[in-house]
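A.B. asks: Here you go, sequence then predicted model.
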Amino acid sequence: MPADIVGLIPAAGQGSRLAPIPCSKELFPVGFAAHPEHGAPHPKVVSQYLLEHMQRAGAAQVYFILRKGKWDIPDYFGDGSQLGLQLGYLIMQRPYGTPYSLDQSYGFVQGKQVVFGFPDILFTPEDAFAQLLQQQSETQADVVLGCFKVTDPSKWDVVDLAENGQVKHIIRKPAHSALIYGWAIACWGPRFTEFMHLYLQQEEAELYASGRELSVGEVVQAAIKEGLLVQSLCFDSGSCLDVGTPEDLRKAIKSLI
């Protein structure tokens, strides 16, 4: 397993798809877990599942990137010791999409291996990140995307894959597509961290002028165009559910009762 694995969790969104709710969407209770002191089941917040995935993969440090005002997240998780993690909290500065939130961590993740996921996406298997890291080690890819079969491509970045698993193209939330896999989690090495940092600097002026937000998938697609190697790992027997909408949140709650 690679040394110096760091987790990144973007938590700067406003949660508008679920609004109004009385807390940050990352803290919405979904399912139950044993209480750390007395063992009885107590509510488990949605982002804890992602933190546990990262901890199992060997991440010792995880950074949440927050929007100002979302102080309930550090208040809830604290330093992360109850999960066997060291948690850090960074504040989003540039409101041009998730990649710019992630780039707040640039000074903390240079030269390290990154595992990345969205805090409102539940997925299996439990060793998914470990499998991604193994795939990266075997292929020497700059990025490995964890891919799942999707029934509604309009909700996902779908991927066009070569027979050897190399990602040829990423298509952002197409209305219709014959492609059956969407990506939901990733790991990447220092080369992609450096590429993203420089690419975002180049794109910032255009995004400021247009008011458009950039997605992580668009940055990965730009990396493919520049010759970085992006591989995939498809979890055909796994599951993936974005609980950021009321409809899918109901599904998650029912499945985890």
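C.D. replies: Received it, and whenever you're ready, just let me know what you need. None of these values were measured; they are calculated from a predicted model. Numbers count the residues shown, from 1 in each chain.
A.B. asks: For the rest of this, base every contact and every neighbour count on C-alpha atoms.
C.D. replies: Will do.
A.B. asks: quick one: the helices in the stretch 151-257 of the chain?
C.D. replies: Along the stretch 151-257 of the chain, the segments classed as helices by DSSP state H, counting those that start in this stretch run 190-210, 216-225, 246-256.
A.B. asks: Could you provide those in TSV, with additional columns for distance to G78 and mean neighbour count?
C.D. replies: Below are the helices of the stretch 151-257 of the chain laid out as TSV (distance: least, CA to CA, whole Å; neighbours: other CA atoms under 10 Å):
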stretch	distance to G78	mean neighbour count
helix 190-210	27	15
helix 216-225	27	18
helix 246-256	25	13
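A.B. asks: Comparison target, given below:
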Amino acid sequence: MWGVIPAAGLGSRIQPLAFSKELLPVGTRRDGDVERPRAVSEYLIDRMILAGATRICMVISSGKSDIVEYYGGSVGPAHVCYVVQPVAAGLCDAIFRALPWIRPEEEVLVGLPDTVWFPEHGLCHLDGGGLSFLLFPVTHPELFDAVVTDEQGRVLEIQVKQAGARSRWVWGAFRLTGAVMRALYDLFCERGKRDVYIGTLVNEHLARGGSARAVRAGEAYVDVGTLHGYREAIQLLSGATG
């Protein structure tokens, strides 16, 4: 199983930093008997590994060599590789940069490296064989991609940063097969690669007869891409470890 992590963003909401935002220290980890700072992206990688990922593809910009230096070629049991997104062209473009290395039958996990969420095993709730989203309840869904579903968990619409969103459940990660990823990429190309957010692309996928499911298994979700979010993450982790 693959884990694809789009990490090419500029991080302008939390700058200035002297390093990539994905390496922002948030909480700590144990390294033998020593307690060390923990990069925010480690939380996502750990959750992907818990769900079965054995290969991690990090999509980075050309200026983010510090991420390569930090992670090297492996994290625990998972091998790590890197793909460069030449210019910042949005989330969809970043995710699809990993497509040439993924076979149609393989399962893929996708998440955002500047987030912290619980439960740690949340990705294990997503079924394989299609496209499924892990949902989290938030207070301000208009700041995220709110997912509207029916009673059976079928995705009806993803409302991208929309005021008055009809759902307080937002996606924090998703799972899909390589074949579905290829189909979404073909649709992305057909639409002139204009989709910045995955939500608008999935909405078109649904409109054309495609399907997606959503699981409301998330409990807490924090976007660490802002100073306010950083403070929220520290509080969340304090509660989880306290």
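C.D. replies: On my side now, so go ahead. Just so you know, these numbers come straight off a predicted model, no measurement behind them.
A.B. asks: Overlay the chains and give the TM-score.
C.D. replies: Laid over one another, the chains give 0.93 as their TM-score (TM-score structural alignment, normalised by the length of the second structure), with 237 aligned residues with a CA RMSD of 1.5 Å.
A.B. asks: follow-up on the earlier one: nearest to Y49 of the first structure among the helices of the stretch 151-257 of the first structure would be which one?
C.D. replies: If you check each of the helices of the stretch 151-257 of the first structure against Y49 of the first structure by CA to CA, helix 246-256 wins as the nearest, at 11.8 Å.
A.B. asks: Give the aligned equivalent of W156 of the first structure in the second structure.
C.D. replies: Matched to the second structure by TM-score structural alignment, W156 of the first structure sits across from F144.
A.B. asks: Trace stretch 198-217 of the second structure over to the first structure and give me the residue numbers.
C.D. replies: Aligning stretch 198-217 of the second structure against the first structure (TM-score structural alignment) gives residues 216-235.
A.B. asks: gap between that stretch and the chain center?
C.D. replies: Relative to its chain's centre, stretch 216-235 of the first structure lies at 14 Å (CA atoms, centre = their mean, to the nearest Å).
A.B. asks: What of stretch 76-86 of the first structure?
C.D. replies: 19 Å.
A.B. asks: gap between the closest residue to M54 of the first structure other than its chain neighbours and A222 of the first structure?
C.D. replies: Among residues not flanking M54 of the first structure along the chain, G7 sits closest, at 6.3 Å (CA to CA, 6 or more residues apart in numbering). The spacing between G7 of the first structure and A222 of the first structure, counted by CA to CA, to the nearest Å, is 22 Å.
A.B. asks: do I65 of the first structure as well
C.D. replies: Counting by CA to CA - I65 of the first structure and A222 of the first structure are separated by 23 Å.
A.B. asks: same question, E138 of the first structure
C.D. replies: In terms of CA to CA, E138 of the first structure sits 23 Å off from A222 of the first structure.
A.B. asks: Same question for A130 of the first structure.
C.D. replies: In this view, A130 of the first structure and A222 of the first structure are 26 Å apart by CA to CA.
A.B. asks: Kindly report the same for I5 of the first structure.
C.D. replies: 24 Å.
A.B. asks: A205 of the first structure now?
C.D. replies: 17 Å.
A.B. asks: same thing with A178 of the first structure?
C.D. replies: Applying CA to CA to A178 of the first structure and A222 of the first structure gives a distance of 22 Å.
A.B. asks: Enumerate every residue touching the spatially most central residue of the second structure.
C.D. replies: Per CA atoms, centre = their mean, the C-alpha nearest to the average position across the second structure is that of G111, at 1.5 Å. Contact analysis of G111 of the second structure by CA atoms under 8 Å, 6 or more residues apart in numbering lists 3-6, 44, 172-174.
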